[in-house]
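1. Sharing a model prediction with you, sequence too.
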Amino acid sequence: MLDKTIISNLEQIVGKKHVLTDKASLICYSYDATQRKFLPAAVVHPGSTEEISRIMALANQHRIPVYPRGAGSGFTGGSLPTSTDGIVLGLTRLDRILEIDEENLVATVEPGVVTEAFQKAVEKVGLFYPPDPASLKMSTLGGNVAECAGGPRCVKYGVTKDYIIGLEIVTPTGDIITTGGPTMKGVVGYDLTKLICGSEGTLAVITKVIIKLLPLPEAKKTMLVLFDSIDGAAQAVSSIIRNKIIPATLEFMDGRTLDCVRDATSLEVPDSARAVLIIEVDGDREFLDKQAHKIAEIIKPLGVVETRIAETPAESDALWQIRRSVSASLRRVNPDKFNEDICVPRSKVPEMIRKIDTISDKFGVPIVNFGHAGDGNIHVNIMIDSKIPGEQEKADQAIAAVFAGALELGGTMSGEHGVGIMKAPFVGMELGNAAIDYMKTIKKALDPNNILNPGKIFPSDV
């Protein structure tokens, strides 16, 4: 519970209608894409940077935890209000695209702008914002920056941090500062922009984002290739890149995923297919056919069962339908899903899949894999029925084993989703004590009273 005086002060800052304390509203902000729920003491929707500054100063003075929140689409609990006396700081009112600078290929936006809406806005003027997380239809750019979101196009274009060149932020103590700016170069002082990007809302509240844009590719061509093994699909990825071709996307699905797709849809997938790549190339229209056919020739000896090349946008959409059907089809395996996002060197993907199959057999839980083969990012979906006694414990053990397997192959336990609370207990597996202490020192220096998104990332805070 928050003191009535605090609630009154918050109402004076943002207006009474933008401070929510009723049970129904609090429940709406108590969860995200994880299966964890925490009820906050209040939800506050500021409408400006200045209001956020005043909120943070008030919270810091009274040692009130503040949890920044975008759309709540995260998979690791990064925005969950884990303290019962905490405030959820909803940023969806700050949803303006402030400028699209066509001359300098730069845009300035507020954090509540939905990713897909921004992409469509810049594409209307012939520009391109490549990062494309799966949640792009609902996730916000502020959340993308906080989590350093990725997506299928990362193999060619990189992740969110590669396009963020400046920020306006509010510190935990209420100061308003800017980092970076609209220039393509800038090396004055520490790179605070990159520090904030991926910090999961623990160091600052993002209030404006300056984004680097690219020219919109003229065209794209999609192809779907079915293989008789995951090894053939992985060899195909390496062969394509070895031949100096970097597709815009290189998505894969393993055999278990294909089984789910077969059962849940009417899509025709041969029984002999045990892996699939969805490959998309983009660029000048005149080169795309040549590039697609070159890829087809390169991978032909690697156990290809069938190759489908889209000739029209409608055909391209039909090929992507196989990928889009995956998440819904997984619920046919079991009702509860734990979506992990390990990343290994791309040549190690087949070995990692075999490790996962062994883990699945050992703990008796179905595991379905798909993801971004071009950068080795595997979405490991551990499927259980949590109503069955002992299933949650099996899932926890399987998750720990998957993380250990990824690290053994030189990988990481998170390529896109971040740490939040779900992966915090495992951070020590990947980071040494010295590195963790170094990060905690930064957190302590910037947030001396530990009020901004406390309890996230570091294991001792969970």
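-> Alright, I've got the coordinates.

2. alpha carbons only for contacts and neighbour counts from here, please
-> Noted.

3. contact partners of the strand or helix carrying Gln61?
-> Remark: Gln61 resides in helix 49-62, with elements defined by DSSP states H and E. Around helix 49-62, the neighbours that count as contacts under CA atoms under 8 Å, 6 or more residues apart in numbering are 10, 13-14, 46, 65-66, 170-176, 207, 449, 451.

4. what about versus this one:
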Amino acid sequence: MPDGVVFAESAEDVVTTMRLAAANRTPIVTRGAGTGLAAGASARSGEVVLDLSRMNSILRIDPVEQLAVVQPGVLNGELNAAAAQHGLFYAPDPASTAICSIGGNIATNAGGMRCAKYGVTREAVLALQVILADGRELRTGRETLKGVTGYDLNALITGSEGTLGVVVEATLRLRPLPVATATVAAFFPDFATAAAAASAVIAARIQPSLLELIDGQTLEAVDMALGTTYRSRGGAFLLAQTDGYGAYLEQDVLIEAIRPFASSYEKAADPDEADRLIMARREAIPSLEKLGRVSIGDIGVPRGRLAEVAVGLDEISARTGVKLRGRG
């Protein structure tokens, strides 16, 4: 167990905590919503947890400049609900979007399903207020989309996982809610074929807002958890969305790209059906965890070589006897 927990309610609380910790050479472990999968918010004896969950105010939403100023304990889903009232949304969309905090998103440079088009958290951070290890305050960035002078300290801090300082306020870029969204679900005989289809979509020169793969074993876990029947329809699943004014035109191009590979495909008839399909992807990890201990790792590969990765994972699994499940 850690030696103690500080429940910060203001930037001043964080300043005091960091000064005392520096003076006493006590390690600080910052905690947001605790949803991370790499134990970054877990502390041990000799360490003190700095919990930011009570710093959870949305300080300002500017619908003209399309930005939000928030404290780190604000949940991703709460920010999106507030932004939607102004016809806007916050693009980073981790699977835990309903329960993860903005501070945690910034610390880990979280991505999510929409990063194919809108990028990861780093692309959404305009400015930060950070408390350094000795209690000094640092302000980075600006409140404009264009900013070309000086070092990009936003990019340095985003993804640093609390090793450079504690974020106590963030100015974030919002985007207009798409005027239209088109969703396609496709099934394939195996994961390698589905990966080849995903590469074909990229080669078709369109930019889906969402392009997600799930292999057959993960589909089985989702079916068991949600009562669905996805696995009976194929050995792999590809979920794709296009958005904006050209959503349905891009959808037509996308379908033509995947048609030679797919066993079957369907268009979501309405937003509710689209949400159900997206839920299958969001529930992939929780569904696998219900079957036993899961070790999760991310890899990055060129998009045109996804099929090679799928084949390689199968080979590793066969050689080692370790069950490997693919999603991405």
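-> Yes, it's here. Only a predicted model underlies this, so the values are computations on that prediction, with no experimental measurement involved.

5. Put one on top of the other, what's the TM-score?
-> The TM-score (TM-score structural alignment, normalised by the length of the second structure) is 0.94; 328 aligned residues with a CA RMSD of 1.8 Å.

6. returning to what we had before: where does the helix holding Gln61 of the first structure end up in the second structure?
-> Using TM-score structural alignment, helix 49-62 of the first structure corresponds to residues 11-24 of the second structure.

7. For PyMOL, write the select line for the buried members of the contacts of helix 49-62 of the first structure.
-> PyMOL command restricting those to the buried ones, with burial defined by 16 or more other CA atoms under 10 Å:
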select buried, resi 10+13+14+46+65+66+170+171+172+173+174+176+207+449+451
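
8. coming back round to it: the helix holding Gln61 of the first structure vs the second structure, average distance?
-> Once fitted to the second structure, helix 49-62 of the first structure is off its aligned match by 1.1 Å on average (mean CA distance after the TM-score superposition for the first structure).

9. next one: the following helix or strand past that helix to chain centre, how far?
-> Toward the C-terminus, helix 49-62 of the first structure is succeeded by strand 66-69 as the next helix or strand (DSSP H and E). Put simply, strand 66-69 of the first structure sits 17 Å off its chain's centre (CA atoms, centre = their mean, to the nearest Å).

10. Output the contacting helices and strands for the next helix or strand after strand 66-69 of the first structure.
-> Next helix or strand after strand 66-69 of the first structure toward the C-terminus (DSSP H and E): strand 87-90. Here strand 87-90 of the first structure touches strand 42-44, strand 66-69, going by 3 or more CA pairs under 8 Å, 6 or more residues apart in numbering; DSSP states H and E.

11. got CSV for these, with distance to Gly186 of the first structure too?
-> Formatted as CSV, those follow (distance: least, CA to CA, whole Å):
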stretch, distance to Gly186 of the first structure
strand 42-44, 35
strand 66-69, 28
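
12. among these, which is nearest Lys23 of the first structure?
-> strand 42-44 (9.4 Å; CA to CA).

13. Who are the packing partners of the closest one?
-> Strand 42-44 of the first structure is packed against strand 19-20, helix 23-28, strand 87-90, with contacts defined by 3+ CA pairs under 8 Å, 6+ apart.

14. ok, and which of the ones you listed has the densest surroundings?
-> Ranked by mean neighbour count, these are led by strand 87-90 with a mean of 26 (mean count of other CA atoms under 10 Å).

15. counterpart of that one in the second structure, which residues?
-> Alignment note (TM-score structural alignment): strand 87-90 of the first structure is matched to residues 48-51 of the second structure.
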